[in-house]
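# coords please:
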Amino acid sequence: MLSSDRGRPGRAHGPCGAALEGEITDHLGHDKHDPAGRGAGNSRNGSRAKTVLTDVGPVEISVPRDRDGSFEPKIVRKRQRRLSSVDEMVISLAAKGLTIGEISAYLAKVYGAEVSKQAISTITDKVLEGMAEWQNRPLDAVYPVIFIDAVHVKLRDGQVANRPIYLAMAVTVDGERDILGLWAGDGGEGATFWLHVLTEIKNRGVGDALMVVCDGLKGLPQAIETI
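Predicted structure coming up:
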């Protein structure tokens, strides 16, 4: 999501950039390349690079522009120079099932940004699109280590309840941590579920892992060997 190497800014990808795209879509009233925008009087006009400080160091983000200069982003304001984990915050709020109104109120409280409910709806739609792209992105051919496990978090699906989130995390050949994917469950999953997860990881390009670290769930080692 946000990454930074020492001495140079990283680039912001995924939900943060998608949120800005959602904002300008809401501002203009039409999506990129939408025929409805022809002759509308205002349209996208490229983007500009902006470096902001984050919890992981300086990050360069791409801020979309419009032709008449009336677009003023709320998530990353024009003169804002610090960004405090907006991508994690938006994913967290969406994953916990907050309503559009609750997300709007949270942004207002944390950032002082008065974002309309329609704008929040557009932004979260873009975020979900970015999450889907991330979840299905191609993976490396080989990982020295892959860790698979489940963590329990509170999610709201009608009511708040503890739900397991199944996690596959790897260490790359460059020694960097990479989250391969996240899958929500209902708690009744077993080794067969992990078989599907591992098959998905394989289908996304992983050919081998030198070590897979897991718990003692019955049938899990066999599922790993099978894939």
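# can we go C-alpha only for contacts and neighbour counts from here?
Will do.
# mind checking how far residue 22 is from residue 129?
In this view, residue 22 and residue 129 are 11 Å apart by CA to CA, to the nearest Å.
# higher neighbour count, the two?
residue 22 (23 against 15; other CA atoms under 10 Å).
# which residues of the protein fall in strands?
10-11, 44-54, 57-66, 142-156, 160-171, 177-184, 208-213 (DSSP state E).
# can you put those in a markdown table and add mean neighbour count and distance to residue 101?
Shown next, in a markdown table, are the strands of the chain (neighbours: other CA atoms under 10 Å; distance: least, CA to CA, whole Å):
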| stretch | mean neighbour count | distance to residue 101 |
| --- | --- | --- |
| strand 10-11 | 20 | 30 |
| strand 44-54 | 15 | 26 |
| strand 57-66 | 20 | 25 |
| strand 142-156 | 17 | 15 |
| strand 160-171 | 18 | 17 |
| strand 177-184 | 16 | 24 |
| strand 208-213 | 14 | 41 |
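# one more, so I can put them side by side:
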Amino acid sequence: MKRIRGENQNSQIISKYQRIIHDKFILDVLSLASTRLSNNEIANQITSMYGFKVGTSVISNCIQTVQDEMRDWHNRPLENNYPIIMINGKVFKIKTEESRRSKYVNKTLYVVVGINADGQKELIALYVSNTESATEWMNILVNLKERGLSETCIIVSDGLKGLKEAIENVYPKSNAYYLHGSYD
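Purely as a prediction, here's the structure:
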């Protein structure tokens, strides 16, 4: 962070010699980053929001830290203690910028929730893809198996396209149940 000499800089967000930044600050940085602003633009917005200057390296470090944590979470080994998993995919229209023109494309968010032996639900995986297909489901289930989810007794889903075949190939001993509607 840039140092401003000759002024008393007592910030309520980042105190002198502080190395850990408050969650709200990080959430604000990530929120601004999600709008596709540059690090300079984010730094300017943070300056107007909080009343102190922040260098682009601080912005970059905040974003990189969260990306690293997300990658670690997504690649973490799974304990094989989820007798039940619930799988769902939801298609969203996402606005993208291509050649300075806005365009909407479909993206599928895949969510995998495990229910442990104590009955507690845990989010165990999130995936984003351009399509919902048997190939994508196969990749997801193989990834779960490689991360340690070697067996599961029951798989609950709403009969998504290609999922049945993927389950039969990756988890042939599991019982698959297909429900329509919400399964909270």
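# ok, back up a step: ok, which of the strands of structure 1 comes nearest residue 89 of structure 1?
strand 44-54 (12.8 Å; CA to CA).
# so that closest one matches what in structure 2?
With TM-score structural alignment applied, strand 44-54 of structure 1 matches no range in structure 2.
# same check, this time on stretch 169-177 of structure 1
The aligned range for stretch 169-177 of structure 1 is 113-121, by TM-score structural alignment.
# which residues of structure 1 fall in helices?
With DSSP state H as the criterion, structure 1 has helices at 15-28, 86-95, 100-111, 117-135, 191-203, 220-226.
# now the strands of structure 1 in TSV, please, with extra columns for distance to residue 192 of structure 1.
Shown next, in TSV, are the strands of structure 1 (distance: least, CA to CA, whole Å):
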stretch	distance to residue 192 of structure 1
strand 10-11	38
strand 44-54	40
strand 57-66	40
strand 142-156	14
strand 160-171	13
strand 177-184	14
strand 208-213	17
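# so which of those strands is nearest residue 110 of structure 1?
Judging those by CA to CA, what sits closest to residue 110 of structure 1 is strand 44-54, at 15.2 Å.
# summarise which helices and strands that closest one is packed against.
strand 57-66 (3 or more CA pairs under 8 Å, 6 or more residues apart in numbering; DSSP states H and E).
# what is the neighbour count of the nearest residue to residue 42 of structure 2 once chain neighbours are set aside?
Closest residue in space to residue 42 of structure 2, ignoring its immediate chain neighbours: residue 32 at 6.1 Å, by CA to CA, 6 or more residues apart in numbering. Each residue near residue 32 of structure 2 was counted by other CA under 10 Å, and the total is 18.
# residue 32 of structure 2 and residue 144 of structure 2, how far apart?
32 Å.
# swap in residue 112 of structure 2?
Counting by CA to CA, the gap from residue 112 of structure 2 to residue 144 of structure 2 is 9 Å.
# kindly report the same for residue 170 of structure 2.
Taking CA to CA, one finds residue 170 of structure 2 at 10 Å from residue 144 of structure 2.
# ok, now residue 160 of structure 2?
18 Å.
# now residue 119 of structure 2
20 Å.
# residue 168 of structure 2 too?
Taking CA to CA, one finds residue 168 of structure 2 at 15 Å from residue 144 of structure 2.
# ok, these two, which is more surrounded?
Taking neighbours as other CA under 10 Å, residue 168 of structure 2 and residue 144 compare with residue 144 leading, 20 against 14.
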